[in-house]
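In: All I have is the shape, not the residue letters:
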């Protein structure tokens, strides 16, 4: 029996066949069960912000686990309060901000859904979201996700959510005083790292504010410094009513949060939401340490610099497949001229490079925020080889027809 047999027999099939069996990680590298090393430019889908087995992460897990791991939300703990204060400061909520802790991005977005309902009540039953958006796979967050194919097996959805195009005109046309909230991703990661139109967030802030609707920004993939700011909304110079965060804030430890601003911070009251494990001292201590290290090492600047470096390296690759890059900082979508992204991912893995295809014509690159010159040079070589191999295969297939 192989590990593939074990996985096929024992794990649910919703993820499909596992692509490798990893047993160890260090920095930007992973090792599989056969001892082969891989350069990791996926980082657990924008999760391992500091890379694998970073000393700060390891120390935070070990020291807090040896001190206090869980007490429930009937009680407060120092790590919980410290992380809440840090998130408020980094997001710029001011004193009026509040933080709800969850265990994942989907749970953070579930809390955001409830926040919208509390704000809207019976008079504002409408919630707006964008087509091709992705906010999670729970029944609540799936209702917010603008991908009909994902919703189809689970219909009917929770009512009240409407999907609009990602333009200010579409928002203006859809908006009225019965809308409770608009929820948006600043960059649509699962749609292929698709940027919102220039000026969209500023327009969305003005339109929602004018109609008394909440603006909720899903920063789960874009937060924790990935785009070169702590949160992507900060590039637009606006103040939302709430943001959701997860993934990179924990550096590999499962944690999510809803961060509220101003009057939205007063909407939850005792009994309206909760989580047994949300905000436990182990998770919050690790996330606080990860964010502190991102801040100490100035990894926001590194994300900006290295993201530009990666884009320049890709531009130098002479490949007929590449059409250009999207995204910001170290959230990079490489557009392809043909629907061969999954072939590129497999070719890259065969050469020791881990990347990802969110759709058929996009390759996603989300390496650790502390990535450096050596890793980027290695990436450029491996990625160019993978692109060349797929381009050759595509030519051979055409010639055989």
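Out: Perfect, thanks for sending it. Just so you know, these numbers come straight off a predicted model, no measurement behind them. Numbers count the residues shown, from 1 in each chain.
In: Please make it C-alpha for all contacts and neighbour counts, starting now.
Out: OK.
In: Run through the residues that contact residue 354.
Out: Contacts for residue 354 (CA atoms under 8 Å, 6 or more residues apart in numbering) come out as 38-42, 345, 348.
In: Mind putting those into TSV with neighbour count?
Out: Written out in TSV, the entries for the contacts of residue 354 read as follows (neighbours: other CA atoms under 10 Å):
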residue	neighbour count
38	20
39	25
40	28
41	25
42	20
345	22
348	25
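In: Just those: which are in helices?
Out: Judged by DSSP state H, the subset of these located in helices is 345, 348.
In: what's the closest of the contacts of residue 354 to residue 277?
Out: Nearest to residue 277, judged by CA to CA, of the contacts of residue 354 is residue 42 at 26.9 Å.
In: looking at it, that closest one is touching residue 357, isn't it?
Out: No. If you go by CA atoms under 8 Å, residue 42 and residue 357 don't touch, sitting 10.1 Å apart.
In: which residues does the most centrally placed residue in the chain contact?
Out: When the chain is reduced to its mean C-alpha position, the nearest residue by CA atoms, centre = their mean turns out to be residue 221, at 1.7 Å. Under the criterion of CA under 8 Å, 6+ apart, the neighbours of residue 221 are 46, 189, 245-248.
In: Take this one as well and set it beside the first:
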């Protein structure tokens, strides 16, 4: 398990909320930041602040080195073949929209198919809805099992020679399901389709390898993996990216501009118009350093053990319903506590210093599939402990008792 010394490197955790020590269990929404990341961003603004790829002065050179250095760190972290395959974006949402807006129209036409699942986050659903509407393509859904998992035999029949894009989350932000992305990629490729992977919930919690998964596009967010908000990335196979047109135009993404036409820079800069998120990239680089120091395999083992412990403790609460598979690989557990509304559960827990998420989690079609309006969600990360789970369970029992008394 992760040591207490790791937890102590996150200053935000050393505070009281409503008179109780903070127990932060909303990591699927955003992670907290270690001192190493905070200090890296602070140092950039204090010593290196300048625009990149422009000035020949010292600050400009140092800023460019830090920005491009972060790209190279991310390339190695996810095992992309080249740093040219790493496009910095504002996050997963922007990355997925870039694929749908730039690659999509040239790849999909009337009569073609786009295959997704009902459990996708809206950022990996709405772009494909809109692409299907614009092109006349058909949106198809992979069948889900009762626990939210998918069967490869269903994928074999759903994905056909008419399928051009398969889009799926590696890990569900609600169900905690880890999908067989490598096998799905192989099926998609046999039919001539590309696979687009939402890696927002997988990249922070397990080792990901673009060469092993063989996905064509992979989107991620920095703020879910200890980095600042506003920074993320799109990985794309070089040949696919080179065939795509930019969707944002302006400074820094051009090669030559005339009065009536323009040409674009080479990868990756043709997709990074304007002043980029430099400080965010610096923070992302520091976050990657931190994660590698701890070890992604160790983080995965810690979360898997913590999720198993949490499942066991929560299952003992009478009237509590959990959604998703048992023995999950990541620390995302979604539940409802009897007839108590999830927002009421979250409010009472907050009064006891415990931060969880309540709502539809940007997955309204999944809520309808589950036949609920919303759920509560506890999500764990490397700095959470069994003590955090114990406090969650104790607070849920108090919550249940409180509403039982209120309802008479």
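Out: Nice, thanks for sending it over. Predicted model, so just to flag it, every value in this text is computed and none were measured.
In: so what number do they get for TM-score?
Out: TM-score for the superposed chains, counting by TM-score structural alignment, normalised by the length of structure 1: 0.72, backed by 346 aligned residues with a CA RMSD of 3.7 Å.
In: quick one on the thing from earlier: aligned partner of the residue nearest to the centre of structure 1 in structure 2?
Out: Matched to structure 2 by TM-score structural alignment, residue 221 of structure 1 sits across from residue 201.
In: who's in contact with stretch 101-115 of structure 1?
Out: 100, 135-138, 140-141, 216, 218, 220, 242, 244-247, 254-258, 264, 267-268, 273, 275, 277-279.
In: Please enumerate the strands of the stretch 151-300 of structure 1.
Out: Shown for the stretch 151-300 of structure 1, the strands assigned by DSSP state E, counting those that start in this stretch span residues 161-164, 179-184, 187-188, 194-195, 214-218, 242-245, 256-260.
In: The fifth one vs structure 2, average distance?
Out: In the superposition with structure 2, the average deviation recorded for strand 214-218 of structure 1 is 0.6 Å (mean CA distance after the TM-score superposition for structure 1).
In: between that strand and strand 179-184, how big is the angle?
Out: In this structure, strand 214-218 of structure 1 runs at an angle of 20 degrees to strand 179-184, with axes from the mean of the first three to the mean of the last three CA atoms, to 10 degrees as the basis.
In: Which strands and helices lie in contact with strand 214-218 of structure 1?
Out: helix 105-120, strand 179-184, helix 200-211, strand 242-245 (3 or more CA pairs under 8 Å, 6 or more residues apart in numbering; DSSP states H and E).
In: Pick the most buried one from these.
Out: Ranked by average neighbour count under the criterion mean count of other CA atoms under 10 Å, these are headed by strand 242-245 at a mean of 29.
In: Would you check how far apart residue 52 of structure 1 and residue 37 of structure 1 are?
Out: For residue 52 of structure 1, the distance to residue 37 of structure 1 (CA to CA, to the nearest Å) stands at 13 Å.
In: got it, and residue 277 of structure 1?
Out: Looking at residue 277 of structure 1 against residue 37 of structure 1, where the rule is CA to CA, the gap reads 34 Å.
In: what do you get for residue 389 of structure 1?
Out: Applying CA to CA, the value for residue 389 of structure 1 to residue 37 of structure 1 is 20 Å.
In: hmm, who's touching stretch 132-147 of structure 2?
Out: Outside stretch 132-147 of structure 2, the residues that reach it (CA under 8 Å, 6+ apart) are 105, 108-118, 128-129, 131, 150-151, 154-155, 158, 175, 323-325.
In: So which of the residues you listed sit within strands?
Out: Among the contacts of stretch 132-147 of structure 2, DSSP state E puts 113-116, 323 in strands.
In: What's the PyMOL syntax to select whichever of those are buried?
Out: Isolation of the buried members of those (16 or more other CA atoms under 10 Å) is achieved in PyMOL through the command below:
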select buried, resi 113+114+115+116+323
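In: export the ones in strands among the contacts of stretch 132-147 of structure 2 to TSV and tack on distance to residue 67 of structure 2?
Out: What follows is these, written out as TSV (distance: CA to CA, whole Å):
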residue	distance to residue 67 of structure 2
113	38
114	35
115	35
116	34
323	41
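In: which one of the ones in strands among the contacts of stretch 132-147 of structure 2 is nearest residue 366 of structure 2?
Out: For residue 366 of structure 2, the nearest member of these is residue 323. The distance, counting by CA to CA, is 11.1 Å.
In: Show residues contacting stretch 362-376 of structure 1.
Out: Stretch 362-376 of structure 1 is touched from outside by 28, 39-43, 45-46, 48-51, 192-193, 225-226, 294, 299-300, 302-303, 306, 309-310, 330-336, 341, 344-345, 355-358, with contacts defined as CA under 8 Å, 6+ apart.
In: Let me see the ranges of the strands in the stretch 301-401 of structure 1.
Out: If you assign secondary structure with DSSP E, counting those that start in this stretch, the strands in the stretch 301-401 of structure 1 sit at 322-328, 331-336, 353-354, 356-359, 362-365.
In: my guess is residue 156 of structure 2 contacts residue 185, does it?
Out: No. Counting by CA under 8 Å, residue 185 is not a contact partner of residue 156 of structure 2; they are 11.2 Å apart.
In: Make a markdown table from the strands of the stretch 151-300 of structure 1 and add distance to residue 150 of structure 1 to it.
Out: Below are the strands of the stretch 151-300 of structure 1 laid out as a markdown table (distance: least, CA to CA, whole Å):
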| stretch | distance to residue 150 of structure 1 |
| --- | --- |
| strand 161-164 | 14 |
| strand 179-184 | 18 |
| strand 187-188 | 16 |
| strand 194-195 | 18 |
| strand 214-218 | 19 |
| strand 242-245 | 21 |
| strand 256-260 | 22 |
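In: Neighbours of residue 333 of structure 2, how many?
Out: For residue 333 of structure 2, the count of nearby residues is 25 (other CA atoms under 10 Å).
In: With adjacent residues omitted, what lies nearest to residue 164 of structure 2?
Out: residue 193 (4.3 Å; CA to CA, 6 or more residues apart in numbering).
In: My guess is that neighbour contacts residue 184. True?
Out: No. Contact criterion CA under 8 Å: residue 193 of structure 2 and residue 184 do not qualify, at 10.6 Å.
In: And residue 166 of structure 1, how close does it get to residue 132 of structure 1?
Out: From residue 166 of structure 1 over to residue 132 of structure 1 the distance is 9 Å, taken as CA to CA.
In: actually residue 90 of structure 1, not the one I wrote
Out: Residue 90 of structure 1 sits 28 Å away from residue 132 of structure 1, going by CA to CA.
In: what about these two, which has more around it?
Out: Neighbour tally, residue 90 of structure 1 and residue 132, criterion other CA under 10 Å: the higher count belongs to residue 132, 19 against 16.
In: With distance to residue 106 of structure 1 as new columns, can the contacts of residue 354 of structure 1 be given to me in a markdown table?
Out: Compiled in a markdown table, the contacts of residue 354 of structure 1 are given as follows (distance: CA to CA, whole Å):
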| residue | distance to residue 106 of structure 1 |
| --- | --- |
| 38 | 29 |
| 39 | 28 |
| 40 | 24 |
| 41 | 23 |
| 42 | 19 |
| 345 | 26 |
| 348 | 29 |
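In: Sweet, I'm off.
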